[in-house]
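> Predicted coordinates and the sequence they were generated for:
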Amino acid sequence: MTRQWLRDLRMGASFAFTGRGGWARAVLTGVGVGLGVALLLLTTAIPNALDARHERSEARVDITYSPVVPPKSDRTLVVANVDTSYHDEDVRGRELEAEGARAPLPPGVDRFPAPGEMVVSPALKRLLESDEGALLRERLPDRITGTIGDEGLVGPAELAFYRDGQDLAEHIDTSYVTRIDHFGGERQPSEPWDPVLILLIVVLFAVLLTPVGVFIAAAVRFGGERRDRRLAALRLVGSDSRMTRRVAAGEALAGSALGLVFGAVFFLLGRELAGSLEAFGISVFPDYLNPSPALAALVALAVPLAAVLVTLLALRGVVIEPLGVVRTAKPARRRLWWRLLLPLAGLAALYPMMGQGRDNGDFNEYLVVGGVVLLLVGVTALLPWLVERFVARLGAGAVSWQLAVRRLQLSSGTAARTVNGIAVAVAGAIALQMLFTGVESDYTEPTSVDLTRAQMQVRLTSDVAVPSAAERFRRTEGVRNVAAYSEGGLGDRPQDPEHTTQVTVADCAALREVAVLPSCRDGDAFAVTGAEYDTETPLLAKPGRTLYLDPSYDTLAPGREVPWTLPKGLKQAESRTDMTGSERGGFLLTPGALPEGGARALTGQVYLAVDFSVPDAAEKVRNTAAAVDPLAYPMTWSAVDRTDRYDSIRTGLLVGAACVLALIGASLLVSQLEQLRERRKLLSALVAFGTRRRTLSLSVLWQTAIPIALGLVLAAAVGMTLGAVLLRLAATPVAVDWASVLTMTGTGAGVVLVVTLLSLPPLWRLMRPEGLRTE
């Protein structure tokens, strides 16, 4: 028995590569399966890639915001955060000042840069040396003396630099500047994940991987009609139905094995290519993408098993007899009832978690994955029935229309298989987009800043003259208005004060932006009243009392406090909402009221109204900030603030969707070429009898357009249903995001249109009478 089975499987495997067009058919199957396998291997490598990026990031941690700062020694290093951004890309920057011969070097750097030097990442070096990086070069004028090694970067496209710093110790504040004796921070326990965010991740993987399985299932059925004719011939020479199924299984195993080889090759090529690509700000080194051995083995076993199961299931609908295949006759009408069981089972799996939201524990991942997959796979079951019923009602028309309709009426299953993958992908994308849109408000908060008064803010260090810095910003192209303040703390004692409040120093015009002043001229001082949560100012606002600017609480900067005696002519001012959206309390001083030496106890904040219609206005502001103060920290305000984890998942969605779209396009093109190859003789015969090529081209377009249109309509219906169910799971009001539905549907149609246009040149080559030649 076992030997007979092995002989039958070997015979099927040999059929996969022999006969007329055998290798062409096998290669097309291998490419189709291989594309899916490559994406599955990429998915299994994602956990390792994320861990590798995290480990690289942890190994170079320097500013930990810890209040404990090690004492100065020959092993310590002062590090300043000088991050910036350029054209919406983050640039990681650090200034380094070694305090001894044994100070730690950052990962990927073999020596400290000297004054006027910097070490940059390869990507930043390419940018600075290009014309595109001219404005950034003004901001980073230091001479490049080396590049950061891979171990010091989280990705090959990361923009990063280290440069020399001077006199950084006096600016230590543990937030932007600190002292360290080693790189790398202790891994802190992370906060527990929100159940809705976990739901997003689970659904994301289910939605992105289901189309891959559908594509693989379709690819192993390439050449199905010729295979069935070969099996019919086997019946003619004496084989029984069981043997023919074993032969078919052997042929499927051979095709899937070739697909695994292609998939491994595609994955290795894609892994090397990944090192030169960046998607949505994410880049990875090739050695990050190492699939888990267990998951890779699971893919290697699951793909051949799925190929055999799909083949055997397909043969159940085809009665193979010695004199032919009953597929050549008009097929029996498909039944609907069992096709509805899949989506109904999916809804049943998701129903127990309805309304659970984030307050009732974690979602059952198995039920979520099972329910989502069943609903999406239901598209593949319903689409052939829908295509069959629709085309059965189509009638007369142009010759191209009649050719297309008749072909669809005879082989609606093949047409549906071609578009199953795109329909599943669109349905999943619509559902995901509805879920993301529905829960976005839970992870997005409006900021309090007033964007009508300012759009950028620049933090300056204490040794920068704020008035002169403000004048530099006023002369910067694109800046419409500048409000500059020197800010700090004020206490009743020089060290460990009992009562504290804030102090703000600016000219009268700027002070009127934060308070309602009775009158103002240089030399005036004001005590602010009416500020929310400010209970300390009334206790301290007593003329003649001595207060202290920048009182000390620890040993970070001892001796910097400056005494200030409240003047007898202290005026009252009423607080108003400032540009940051808060009510400023404490004391307001004009420059003439500031005591001698008080400026060094304050830090500068400059608020800028910027005309972003001016080209590169934000970059010019950042360049001015770097020229005014190397440690300046410019910020661009936004109207909303989103949770980092939500943003990360959304980025993962965009990257994954890009990969799946690429797979969709490539797989559809392979499928289209396979169908054209199967119909080569038919096309040649029609041309030989005088059918115009234009007519045949239009018929092929109709044969693609009709199933695609039906598939997209079904995908939209299933996607909106699944999206509504997922929103109910998240306890979020159900609302259809029609813009997303139209966008996803249009994207799917666009991919199909591009693939169809790419398949026209091979179609024209096949439409030749010489295609009837037979040796």
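In hand now; what should we look at? Numbering: from 1, shown residues only.
> Going by C-alpha atoms from here, please, whenever you check contacts or count neighbours.
Will do.
> Let me see the contact set for the closest residue to Val514 other than its chain neighbours.
Nearest-residue entry for Val514: Asp578, 4.7 Å, with adjacent residues in sequence omitted and distances by CA to CA, 6 or more residues apart in numbering. By CA atoms under 8 Å, 6 or more residues apart in numbering, Asp578 lies in contact with Asp450, Glu513, Val514, Ala515, Arg584.
> what about versus this one:
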Amino acid sequence: MSTTRHAPHAAGTTPDPQRPAHRPHRGPAARLRDLAMGIRFAVSGGREGLTRNALTALGVGLGVGLLLIAASVPQMMDARDSRTAARTAVQPAFGKQLPVSATSLVTAPADTDYRTRTVGGEILRPDGADPALPPGLDRAPGAGEMYVSPALADLLASPEGRLLKERLHHRTVGLIGDAGLLDPGELRFYAGSSTLTTDTGGVRVDGYGTRGDADPMAPVLILVVVLACVVLLVPVTVFIATAVRFGGEQRDRRLAALRLVGADARTTRWIAAGEALFGAVLGLAVGAGVFAVVRRIAGSVRVWDLSAFPADVVPVPLLGALILLAVPVVSVVVTLLAMRAVTVEPLGVVRRSAPRRGRLWWRLLMLPAGLAVLLATGTVGDGSEVVEPWPVAAGTLLVLFSLTALLPWLVDAVVRRLGRGPVAWHLAVRRLQLGSASATRAVGGITVAVAGAIALQMVFAAVHDDFNRATGEDSERAQLTVSAEFPSGELAGEMIARFRATEGVRGVIGTVEAYVVSPEPVAEEDIRPTTLLTVGDCPTLRELARIRSCADGDTFVVHSARDEPPGDWIDRTARKGKQVNLNSDTPFDGSAPMLWTLPQRSPTVMARPDPVGEEHTGILATPGAVDVSALPGAWTTALVRIDESVPDAKEFVRNTAARIDAPVRVRTIHKIERDRQYESVRTGLLAAATATMGLIAASMAVAQIEQLRDRRRLLAVLVAFGTGRATLAWSVLLQTAVLVVLGTAMAVGAGVALGATMLRMIGKPVTHWGSYLPVAGMGAGLILVVTLLSLPVLVRLMRPGGLRTE
């Protein structure tokens, strides 16, 4: 019995015995019978067949499971958008307020951060007995009460949530239903209040459920998403195609027996396709099981801070049907194509011929063809209105699939020229020289994944600065900013004092601010001169202006350092020795003015940007000059500098803010602000890449075990003849090393070419040529790690039991 590749016939030689001169017509019915026979062989293949089918089903099932998850992503995104819209309050038109009614309520955001997590929150105060409620609540929480999400309830009940529990000190009266949450792991609460009003930062609403138009995605991000989808899914299809070929060499030898009883070559191919079809159908069942398990645990597992409700994890019907139909078809087509390159002969007939090398021209054509399709798509810039995804996907597919076509040819070409060496090296090289197809298929998927990851990395590195804006904030001078509106300056000053007394706070740049106006009469059509009054102690004022000397009771007139020349608006209001009206509402509501005289000796100074990059122009005053308790409509800002050596110092500040009986916003100061769409795409890609890399590792492990099983008898024979186990282990590692070097070299070349082409499409230069090194190293390392983990299986297969055959 023998299985070899076709060798070309010399002129005048006898035709191949597999190709009889006359073959009776065989229609579709005969092919179906051949497929059915192959399925019967797969079912009744004994222990060996059972193991082979199990490995095929596992390999295909892992790929199918991930494809079904990918097909569920659009549904999950739509469900998430619907949940977001359903809990968004219907805001009144700009500048208008809704009247008080039985269904209205006053609401204010109460989002906070806890360590590395964001806790969403909202404060509610109903106006009537039947208020509109956000989804997930059965009633409005009363004052001192709150509804929390299940994940937040668990956190508050754990020791890890001790500091957060101090902040959310309301009594928990219920859990938010699934309809009011984006995912099961979301941290969210709704708290009741009896003091929240529209004057203290609240907004009156009378309903929930609005769907505004989403911001259009930048063309560059669309290009990145298309590239990422292809890069993440192509390795999956490669692994599925590889899995249906598991046990191919043993199966080819078994089919030789069918030739002995008169089956022609075409019949054996279709029988082989039937065996592969059975394994693929089992793989669909395994994949459905994998998907069901993942769907069940989707709510309890968070990947890059993302999770989903099981009910939302549903494949798009068209995509799901396509997967269920495509996998069996691919298994049959791949097997038929693979069998065309194999000669299955009757028992005892051996052809001593060298394996035929595949044609090179079409393999070389795929890569430049794919790059040409991408270049023909044109330049994609911020001004582009439409990005055509299909040409981009088609070009990327051609580039990546060219690797699966070129890698076997390259391996054959290189190993034929490798010289002799130690026994382990000799065994590794001879194994590849005699047949590298199965080993090459095993690393083909990771080669494609590495090439795509390199291209993605190059694109992300090039567009990084476009979606990351320098805020102008100085996180060295302060780390947190706290802002709040208070009806009086007295409460504002009290807030600053509380933060200065908070544990872990090294300093506070605390200001109480209010608008002041000129009391002089103005024409009806003119705008009354207005400027900003900022009150703070001397250390605070030095952070806001370039002041040489300061004492309590001093005042300053501040001009902007950015204005050339300074405008006269400030000077028309802040006139030295003249009165200023501290009640800016007087011109609008006729309330009594609060006159205060700006001292004549007030020096004029230049503003200095505060830690968040803002200038405080107008009038600076110390508490001894202006009584903040007398300021109506004041607001306060506290820029907090914390002691990084104190654990959870930021949490202490946030807890202090939560104890203030008014809406207070706490924000972390960042030097760099990342675009939300970019961050969303990046997070989604990281989650998808994590799942894909997990599949790659698992599939490679299955493929490696299948290869070792296929060589079990040979390994046992070598050990029986005295070959050392360590030598055989080293031969496996060296064989893998050869494939790693060749596969990584190809992946780097194709990935850099694809990445450079993508950058040309978006008009960006290649600035990070070395960005591919970590990705390439990770891919090579993954292959080596999987090989090392398979060594225990190798040792077990070397036992004398491997000499047994059925």
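Looks like it arrived, so ask away. In this text, all values refer to a predicted model and were calculated from it rather than measured experimentally.
> Please pull up the equivalent of the residue nearest to Val514 of the first structure in the second structure.
Structural alignment places Asp578 of the first structure opposite Pro609 in the second structure (criterion: TM-score structural alignment).
> again with Glu445 of the first structure
Checking TM-score structural alignment: Glu445 of the first structure goes with Arg469.
> tell me which element its match is part of?
Here Arg469 of the second structure sits within strand 468-470, counting by DSSP states H and E.
> Show me which strand runs longest in the second structure.
Ranked by residue count, the top strand of the second structure under DSSP state E comes out as strand 505-517.
> tell me, what residue is most central in the first structure?
Taking CA atoms, centre = their mean, the centroid of the first structure lies closest to Thr651, which sits 1.9 Å from it.
> secondary structure element for it?
For Thr651 of the first structure, the host element (DSSP H and E) is helix 644-678.
> How far away from the center of its chain is that helix?
On the basis of CA atoms, centre = their mean, to the nearest Å, helix 644-678 of the first structure is displaced by 14 Å from the centre of the chain it belongs to.
> which bit of the second structure covers the helix or strand just after it?
As assigned by DSSP H and E, the chain's next helix or strand after helix 644-678 of the first structure is helix 680-688. Under TM-score structural alignment, the alignment places helix 680-688 of the first structure onto residues 712-720 of the second structure.
> Now find how far off-centre that stretch is within its chain.
Relative to its chain's centre, stretch 712-720 of the second structure lies at 46 Å (CA atoms, centre = their mean).
> sorry, back to before: how about the longest strand of the second structure: buried residues?
Neighbour counts over strand 505-517 of the second structure (16 or more other CA atoms under 10 Å) mark Val505, Gly507, Val508, Ile509, Gly510, Thr511, Val512, Glu513, Ala514, Tyr515, Val516, Val517 as buried.
> What of stretch 769-780 of the second structure?
Neighbour count says stretch 769-780 of the second structure has Tyr772, Val775, Ala776, Gly779, Ala780 buried, by 16+ other CA under 10 Å.
> if I line the two up, what does the second one land on in the first structure?
In the first structure, Val775 of the second structure lines up with Met744, judged by TM-score structural alignment.
> And stretch 608-623 of the first structure, end to end?
One end of stretch 608-623 of the first structure to the other measures 14 Å (CA to CA, to the nearest Å).
> chain center to it, what's the gap?
With CA atoms, centre = their mean, you get 27 Å for stretch 608-623 of the first structure.
> which residues touch that stretch?
In contact with stretch 608-623 of the first structure (CA under 8 Å, 6+ apart) are residues 84, 86-87, 135-136, 138-139, 453-457, 473, 476-483, 634.
> Now for the match of Glu445 of the first structure: which residues touch it?
Ile672, Glu673, Arg674, Asp675.
> If we use 6 Å, what do you get?
Residues counted as contacts of Arg469 of the second structure (CA atoms under 6 Å, 6 or more residues apart in numbering) are Ile672, Glu673.
> mean offset of stretch 251-264 of the first structure relative to the second structure (after superposition)
Its aligned residues in the second structure lie a mean 1.7 Å from stretch 251-264 of the first structure after superposition (mean CA distance after the TM-score superposition for the first structure).
> Residue range in the second structure corresponding to that stretch, please.
Stretch 251-264 of the first structure maps onto residues 275-288 of the second structure, going by TM-score structural alignment.
> Stretch 42-50 of the first structure too?
So stretch 42-50 of the first structure sits over residues 69-77 in the second structure, by TM-score structural alignment.
> now do stretch 70-77 of the first structure
The aligned range for stretch 70-77 of the first structure is 98-105, by TM-score structural alignment.
> Can you give me the first-to-last residue distance of that stretch?
End-to-end distance (CA to CA), stretch 98-105 of the second structure: 10 Å.
> residue contacts, Ser584 of the second structure?
Ser584 of the second structure sits next to Tyr515, Val516, Val517 when contact means CA under 6 Å, 6+ apart.
> Just put those residues in TSV and tack on distance to Thr377 of the second structure.
Listed next are those as TSV, based on distance: CA to CA, whole Å:
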residue	distance to Thr377 of the second structure
Tyr515	55
Val516	58
Val517	59
